[in-house]
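Q: Quick one: sequence plus predicted model below, questions after.
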Amino acid sequence: MEKNRNKQIILATVLISYFLIILSNSVIFTGIVDIQHELSLSTKTLSWVSNSYSLTFGGLLLLSGRLSDIFPKKIVFSVGIIIFGITSLLVGIANTGTLLILARAVQGIGASIIAPTSLALLLDTFDGMERTKAIALYGATAGIGSSVGLVLGGLFASLWTWRIGFLINFPLAAVLLVIVFKYVTSKTSKQAISIDYWGSILSILAVASLLYAMTADNNQIIFLIIGVILLAVFVILESRIVKLS
């Protein structure tokens, strides 16, 4: 009975953490006008509020999943929650565009850790039909969370402030962290697994340079060349890794 209760608590923790990731993006979408007005951001600068998060989240997703295969998932997941919670607070209190963009970039790192590790925790916790149901709920959270997140984000932005959507992440992350340490058990892979740090870094820098070349007011050609070079180096590096494997 107690084992089943622990499983349900872990499931709830995973689903809530995943929902918070989706909510953070939804709040940006619904509060974008207020953010621009409140922080006096240009249209090009405003685009980096979303770009910075997407770059780190997408660029580090595979790396974070790899880390959860090597190190105890409980520790990796906890680190993701800590990063996400603290940076959500920084986003919520940001008074400049620079701080907001930097906080969003680091928040993306936390989200990239939470997303794959939370799914891995479900696979470790559940078996058989229970695992199938848990993964189905996990997938449904993405769809439901996107819709509900937009509604909540709109309410926060219209009734109070867009900052609420990020500030509430901090206490929720603290609660989730306590639950993780109490109910989640650590499991470590015994296999020797290599980690492609450089591939993740190069992919982020390459895409960031290309995006900046498209949005910058000057030096577009320089950043375009840098982006193309970094992208070429990334392709060469990854092709060598594939051959060695």
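A: Thanks, I have it. Numbering: from 1, shown residues only.
Q: CA only for contacts and neighbour counts going forward, please
A: Noted.
Q: now the helix ranked longest in the chain, how far from the centre of its chain.
A: For the chain, the helix reaching the highest residue count under DSSP state H is reported as helix 2-39. Shown here is helix 2-39, whose average C-alpha point lies 10 Å from the average C-alpha point of the whole chain (Cα atoms, centre = their mean, to the nearest Å).
Q: following it, which helix or strand comes up?
A: helix 43-70 (DSSP states H and E).
Q: one more structure, for comparison:
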Amino acid sequence: MAQIGKAPCDDTLILHGTNPPTEEGACPEASKPWVLAAAIVGSSMAFIDGTVVNVALPAIQADLNATAFQAQWVVESYALLLAALLLVGGALGDHYGRRRIFAIGVVVFAVSSVGCALAADVQQLIAARAVQGIGGALLVPGSLALISASFPEKERGKAIGTWSGFSGITAAVGPVLGGFLVDHFSWIWAFLINVPMALLVLWIVRRHVPESKGAAARGGLDLWGALLATAGLGGIVYAFIEAPTQSWRSPAVLAALAIGVVGSIGFVIAERRARTPMLPLSLLRIGNFSGANLLTLLLYAALGGGLYFFPLNLIQVQGYSATVAGAALLPFIFLMFALSGWAGQLVDRFGPRLPLVIGPAIAAVGFALFALPGVGASYWSGFLPAVVVLGFGMTVTVAPLTTTVMNAVGPDLAGVASGVNNAVSRAAAVLAIAVFGAVMAWAFDAALAERLQAMGASDEVRAFLTAERDRLAAAGAPPGADAATAAVVKRAVAESFVAGFRWVMLLSAGLAVLSAVSAWLMIRRAPTEESNNKP
């Protein structure tokens, strides 16, 4: 699952670009519970959608006759635009009204969800998911900004805690609910479930949520930064997803890669010149901030890229139902939320460096454990130990990572810093899914060729599987093949996918180790007066 559990700085993203109310509060007392309800239900739409789609992908791939790389685009088109436009979405709320932009985001998200459900082919679904990502970029920061705008500082901690608690419930229930809908109804209900939630949110917003704007409304919007970030991310993602089928020498792939590189360079230049940049480059001169973001990039690339393939393994290779696959990461989520209070105290006791070295190192062990099970593995003995170890490693990491980001810059820049770090975690997952998809394709093709040669497959079987290889684990036996041949081919395909899955998980483990090394080298041993270095 591309976005499992909580991203770093999710809670503190509430501070981004806000203009906190006075103690009396601009929001009427009677409206505050309604504001919190709208924020919870609204953000839950995006959280659920970010997890259930992975569980639904095998059914989507089968129903729409999609390749594995088209299935990647179903996830990536949404995640790409959400990551690239997240900070701009928050700034739009500050400029034009948080209530207004939040409501627009809910409408766009709901309408595009209906578009996803009505998609007649995978291309239409990908397009609808892209629009859904735009809606999410307005909806997610808008839901958080409503809390900041409506609750004075002395009440905000309780409101954030309530929002965070419900986010934990959503993270746990979402994949299981999505799996149940896929197993008992259809994958389209994984999208249609957003419609009644959106109607409820819009009713609350219309009746009970006051309008507010932020201090940032006096600044400018970093539209060039948003466009260049989208071009940079999109070009690189397109190149890595399409290269396995079009080849790296394809003009389209080379052009996309060039756009990605030029867009990324242009983004850096634009941020140097923008009045209100999405990414204030001066923040990167702060040691703990740059170290924390490098760690975030590496570790969340491992998490997003590795866990994207986990439900596909469980459903398409191990034969689990979508409901069971959706429940497979519940221990991970339970650990993160049950131990979040304990993990939040680690920086106070040990400083930021030690937990940010130990946590990713434990996570690396968890990723490595995912590489052990083969075809037909038991969840309890094969996958559960990996889920638990990885969950504990991320638990040790996330709260100290958020604290380190916040402490590195001080209260005045805490909102900007948390927004940047949150966006980095999402962009890391987007890039990793694309890159890991190319690694999976290479390993799968090599393993399948080896197994076909070992089984003495006929030319007909080889030709059929060559045409089917872009479906990865969904590839089947040639029509009319006898039962014995079909069983051997199915086993070869499953073992080839597991071979690729092992490469992906070992690569994830390597990235987690690198993130621990980056913390060791760049994060100071104890909180220091970095405020002297703040821009």
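A: Sure thing, it's come through. Owing to the predicted nature of the structure, the values given are computational and were not obtained by experimental measurement.
Q: quick revisit: who are the neighbours of the longest helix of structure 1, in terms of helices and strands?
A: Taking 3 or more Cα pairs under 8 Å, 6 or more residues apart in numbering; DSSP states H and E as contact, the helices and strands that helix 2-39 of structure 1 lies on are helix 43-70, helix 97-125, helix 128-159, helix 164-167, helix 169-183.
Q: so which of those helices gets nearest residue 241 of structure 1?
A: In terms of Cα to Cα, the element of those nearest to residue 241 of structure 1 is helix 43-70, at 14.6 Å.
Q: equivalent range in structure 2 for the closest one?
A: Helix 43-70 of structure 1 falls opposite residues 68-95 of structure 2 when the two are matched by TM-score structural alignment.
Q: for stretch 18-33 of structure 1, same thing?
A: So in structure 2, the equivalent range for stretch 18-33 of structure 1 is 43-58, judged by TM-score structural alignment.
Q: average gap between the matching stretch and structure 1?
A: Compared with structure 1 after fitting, stretch 43-58 of structure 2 has a mean deviation of 1.1 Å; criterion: mean Cα distance after the TM-score superposition for structure 1.
Q: The residue lying closest to residue 43 of structure 2 once chain neighbours are set aside - how many residues pack around it?
A: Closest residue to residue 43 of structure 2 apart from its sequence neighbours, by Cα to Cα, 6 or more residues apart in numbering: residue 140 at 5.5 Å. By other Cα atoms under 10 Å, the residues close to residue 140 of structure 2 number 29.
Q: Residue 140 of structure 2 maps to what in structure 1?
A: Structural correspondence for residue 140 of structure 2 with respect to structure 1 (TM-score structural alignment): residue 115.
Q: Give me the contacts around the helix or strand harbouring residue 239 of structure 2.
A: In the assignment (DSSP H and E), residue 239 of structure 2 maps to helix 223-246. In this structure, residues lying in contact with helix 223-246 of structure 2 by Cα atoms under 8 Å, 6 or more residues apart in numbering are 69, 72-73, 80-81, 84-85, 88, 248, 250, 252-254, 256-264, 266-267, 270-271, 277-278, 427, 430-431, 434-435, 437-438, 441-442, 470.
Q: Quick check: PyMOL command selecting the buried ones in those.
A: Written as a PyMOL command, the selection of buried residues from the contacts of helix 223-246 of structure 2, which uses 16 or more other Cα atoms under 10 Å, is:
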select buried, resi 69+72+73+80+81+84+85+88+252+253+254+256+257+258+259+260+261+263+264+266+267+270+271+277+278+427+430+431+434+435+437+438+441+470
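Q: thinking again about what came up before, return the angle between stretch directions for the longest helix of structure 1 and helix 169-183.
A: Angle of helix 2-39 of structure 1 versus helix 169-183, following axes from the mean of the first three to the mean of the last three Cα atoms, to 10 degrees, is 160 degrees.
Q: what's the mean deviation for the match of helix 43-70 of structure 1 versus structure 1?
A: Once fitted to structure 1, stretch 68-95 of structure 2 is off its aligned match by 0.6 Å on average (mean Cα distance after the TM-score superposition for structure 1).
Q: and the residue mapped onto residue 136 of structure 1 from structure 2, how many residues sit next to it?
A: Residue 136 of structure 1 maps onto residue 161 of structure 2 when the alignment is built from TM-score structural alignment. Residues lying near residue 161 of structure 2 (other Cα under 10 Å) number 12.
Q: what's the answer for residue 215 of structure 2, then?
A: Residue 215 of structure 2 - counted by other Cα under 10 Å - has 12 other residues nearby.
Q: I'd like to know how far it sits from residue 299 of structure 2.
A: Distance check for residue 215 of structure 2 against residue 299 of structure 2: by Cα to Cα, to the nearest Å, it reads 33 Å.
Q: Report the spatially nearest residue to residue 96 of structure 1, omitting neighbours in sequence.
A: Counting by Cα to Cα, 6+ apart, residue 96 of structure 1 lies nearest to residue 39, which is 6.0 Å off, once chain neighbours are set aside.
Q: The match of residue 140 of structure 2 touches residue 19, doesn't it?
A: No: counting by Cα atoms under 8 Å, residue 115 of structure 1 stays clear of residue 19, with 10.0 Å between them.
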